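[1] heads up, no residue letters with this:
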């Protein structure tokens, strides 16, 4: 019984093809949470794939109905070994974004794993089926070698992450005692680079808002009324330019973050963005001046215009449009006054002379960031470095957004995320894929983390 033999067990599981068989079966289930007719598959994924795998490890599981009517259920499970051992909460999601089958190339199917060299293609394979499959297989490797995990484990698994995790926070609040733990360990999102094992400690928040301008007179002939009736599209374009300028810089002071904390700046100082093969070239002079690309992605706020609409772009007519709309997104770090965003945007537009723009907040999620000096961070770094002989890349938070506030804020946990994908994985797009070398390494390093949690010298030991 040893750490090295557990890692060898994990390697064998991958190299033998057993991991591919399991992952292929899971990808074949079209668990698109945006589709109402997928409800039976979403429940089946919990019962047949997740609950069955956990039962073999001695977990007691229950499928719990979502407190939000019509939304997919959750799986909650636990394996409690000793009150003197640390307790880890695990999380994953089995739902995927729309398969978009017609746009996959080279006769690939979103519901079949296609192995092409180091790339394994399939919908949800990066987000999140390979990631939680790696973590479950790593638990199994430790259990097979040790005969127990060596720590207490709980899990909450959802099937609605791709539609905004409805009910997850309410579930965490309702089951606060049942989900009590020392820390969260979960996997989602990409590594900072494919070759670099990565951990992140939270995520940027996300705020979606809609701006709408209407012409009270309705659409009117542009020759007869142009120059005397305000054009909603022109008004909206100029209003947007007061929110974010032509270089991508936010112009609403109230939606800027506080200064970057020194310990965060230190952590991202050496990070490179867009350095992997296949990454897009970074735009010159784009974003907040005076910051590195890594600081812009991981330590600052960005405001993006996601969609715009006015008139009919496919069949334009010579008329001032009836209305114009834009959907915008603020990605923000801890310390941003995002709860007052609607008021801040409205006041800013009024100061700029735009008084008739309707502002609607459509969705939001809080920013989170565990203190990088938390002892669980050092524990995880040491464990991964022992398994990979590589220096770990530590991100104070992910550039994207995950439902980490449910765990960090509602449950009050230290949160450690260990991603197993990479930036070029094309998640949410046609030809989504993962890299076999990254998965093989991830399976071993997760086995090492779970093995080390069973040692006496861990932060949560009593």
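    That came in fine, so what should we check first? This structure is a prediction, so every number in the text was calculated from the model and none was measured. Residues are numbered from 1 along each chain as shown.
[2] Please make it C-alpha for all contacts and neighbour counts, starting now.
    Noted.
[3] Doesn't residue 8 lie inside a strand?
    No. Counting by DSSP: H, G, I helix; E, B strand; the rest coil, residue 8 is not found in a strand; it is helix.
[4] Enumerate every residue touching it.
    residue 444 (Cα atoms under 8 Å, 6 or more residues apart in numbering).
[5] what's the spacing between it and residue 379?
    Going from residue 8 to residue 379 by Cα to Cα, to the nearest Å gives 22 Å.
[6] Please apply the same query to residue 194.
    In terms of Cα to Cα, residue 194 sits 22 Å off from residue 379.
[7] Please say which of the two ends up with more neighbours.
    Between residue 194 and residue 379, counting by other Cα atoms under 10 Å, residue 194 is the more crowded of the two (21 against 16).
[8] ok, that one touching residue 434?
    No. Here residue 194 lies out of contact with residue 434, judged by Cα atoms under 8 Å, at a distance of 10.0 Å.
[9] joint contacts of the two?
    The contact sets of residue 194 and residue 434 overlap at 421, 422 (Cα under 8 Å, 6+ apart).
[10] quick one, strands of the stretch 351-462 of the chain?
    358-365, 368-369, 393-395, 414-417, 433-435 (DSSP state E, counting those that start in this stretch).
[11] then this one, side by side with the first:
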């Protein structure tokens, strides 16, 4: 029977010897692009031919729900129940990737052929999310190889539509509560704070995307003959945006802000530095709320960004006042923000400032969720990661981006721990997406140590469920 240090050493040797690269290459080779419905067969094949056999070899009972309820998402649920009295971990991964952007990668790289250049392993899905869920699968395999058992139960949920908004995931979880029941949720997606920093994040910001349109007339009119006489929709739209967010990125409409920055969140973010990577853009001085630190702005507060805007053709302008203008805005929001009725809130603000001709319409919305930084599962996991690396663990209340965390935290009621095996400069969703070999190596060690502590060491906050009886 191997001890903790021996397992971590084997994990590092597996990466160093090329084993992890080879297995990841086989996963990257599946063109599981979910934005193209023609790839549905390939997505289902990834679940049935790549993931299910791995789980089965580890003693999991698998159920595949292809195109569940006739929708665009397929699910695989694997369950390994050693003893109902042991803690149960729910893990998650997504099989799908974004478009490969063939022909746009440096050095003529094929996005679906894993290639190495120094510490970078290039390939679509290497960082998001195939490399990350492979780390967790391999860690379970190493623990089983060392001990013959895990010492805890595992439910592994895979979906094939995360990159298209996880359609039907919430409904699937609601309908399969008993099948997905667990004591803690531990999974990997998104980036660390930095490449060098082991990180745990506890949730994700929500998002509301909405459009503002100033559709004033069908025709465009000569700017010399009609300038100063008819309303310019582009000028109007720019001023209307200024009602919501000023020219320095500060949200002006209180309805778009949370009620407060909780003390536990502020404490967790104290001293955290953002944008420290060599390829990261510099944080702009004077942008965003000046009373908040950069870390608080992106991990603890709300931001309103203009994603796109336009009137006429800015690349080929003519001497005419356009008839309409349109902008797409996105609010990223934290827990504590009430976004019910946001469309009407924005419209009232525009009307009140003299812009009733600008119309607001919500396009998409997804919820925010997180657990509290002082949850006992958080300190337990942070200590496990610290023991494995000798490095302090950064705790982020939530990532700035989006993940379907609300499904696990709100619907299934679980403490949610995300332990990412990527970093901000991985170029996910873009050409040249890559995984860093040092993160793959350290990530595999981290998860081996964490799973060892959950099962073999048994020092987690798990409290066995006590069934009460009544006379």
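    Yes, it's here. Since this is a predicted model, take the numbers as computed values, not measurements.
[12] Quick one: closest of the strands of the stretch 351-462 of structure 1 to residue 146 of structure 1.
    strand 414-417 (23.8 Å; Cα to Cα).
[13] how much does that closest one stray from structure 2?
    Once fitted to structure 2, strand 414-417 of structure 1 is off its aligned match by 0.4 Å on average (mean Cα distance after the TM-score superposition for structure 1).
[14] check contacts around the residue nearest to residue 150 of structure 1 when sequence neighbours are not counted.
    Using Cα to Cα, 6 or more residues apart in numbering and skipping the chain neighbours, the partner closest in space to residue 150 of structure 1 is residue 454 (3.9 Å). Residues counted as contacts of residue 454 of structure 1 (Cα under 8 Å, 6+ apart) are 85, 149, 150, 151.
[15] One more: residue 446 of structure 1?
    So residue 446 of structure 1 contacts 134, 135, 138, 384 (Cα under 8 Å, 6+ apart).
[16] Can you lay out the residues you listed as TSV showing distance to residue 313 of structure 1?
    TSV is the format used below for the contacts of residue 446 of structure 1 (distance: Cα to Cα, whole Å):
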residue	distance to residue 313 of structure 1
134	45
135	47
138	51
384	52
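[17] nearest spatial neighbour of residue 384 of structure 2, skipping sequence neighbours?
    residue 450 (5.7 Å).
[18] The one you found contacts residue 386, doesn't it?
    No. In this structure, residue 450 of structure 2 is not within contact of residue 386 by Cα under 8 Å, at 10.2 Å.
[19] Could you tell me which residues touch both of these two?
    Overlap of the contact sets of residue 450 of structure 2 and residue 386 (by Cα under 8 Å, 6+ apart) is empty.
[20] hey, which helix is longest across structure 2?
    helix 130-147 (DSSP state H).
[21] what comes up buried for that helix?
    When burial is assessed from 16 or more other Cα atoms under 10 Å, helix 130-147 of structure 2 yields the following buried residues: 130-144, 146.
[22] how big is the offset of that helix relative to structure 1?
    Mean for helix 130-147 of structure 2 is 0.6 Å (mean Cα distance after the TM-score superposition for structure 1).
[23] Between helix 130-147 and the helix or strand just after that helix, find me the angle.
    Downstream of helix 130-147 of structure 2, the next assigned helix or strand under DSSP states H and E is strand 153-159. Angle of strand 153-159 of structure 2 versus helix 130-147, following axes from the mean of the first three to the mean of the last three Cα atoms, to 10 degrees, is 160 degrees.
[24] so how far does strand 153-159 of structure 2 sit from its counterpart in structure 1?
    Strand 153-159 of structure 2, aligned to structure 1 and superposed, deviates on average by 0.7 Å (mean Cα distance after the TM-score superposition for structure 1).
[25] Which residue lies nearest the spatial centre of structure 1?
    Nearest to the mean C-alpha position of structure 1, counting by Cα atoms, centre = their mean, stands residue 402 at 3.8 Å.
[26] count of residues packed around the nearest residue to that one once chain neighbours are set aside?
    Leaving aside its chain neighbours, residue 402 of structure 1 sits nearest to residue 203 (6.3 Å; criterion: Cα to Cα, 6+ apart). Burial of residue 203 of structure 1 is recorded as 29 neighbouring residues (other Cα under 10 Å).
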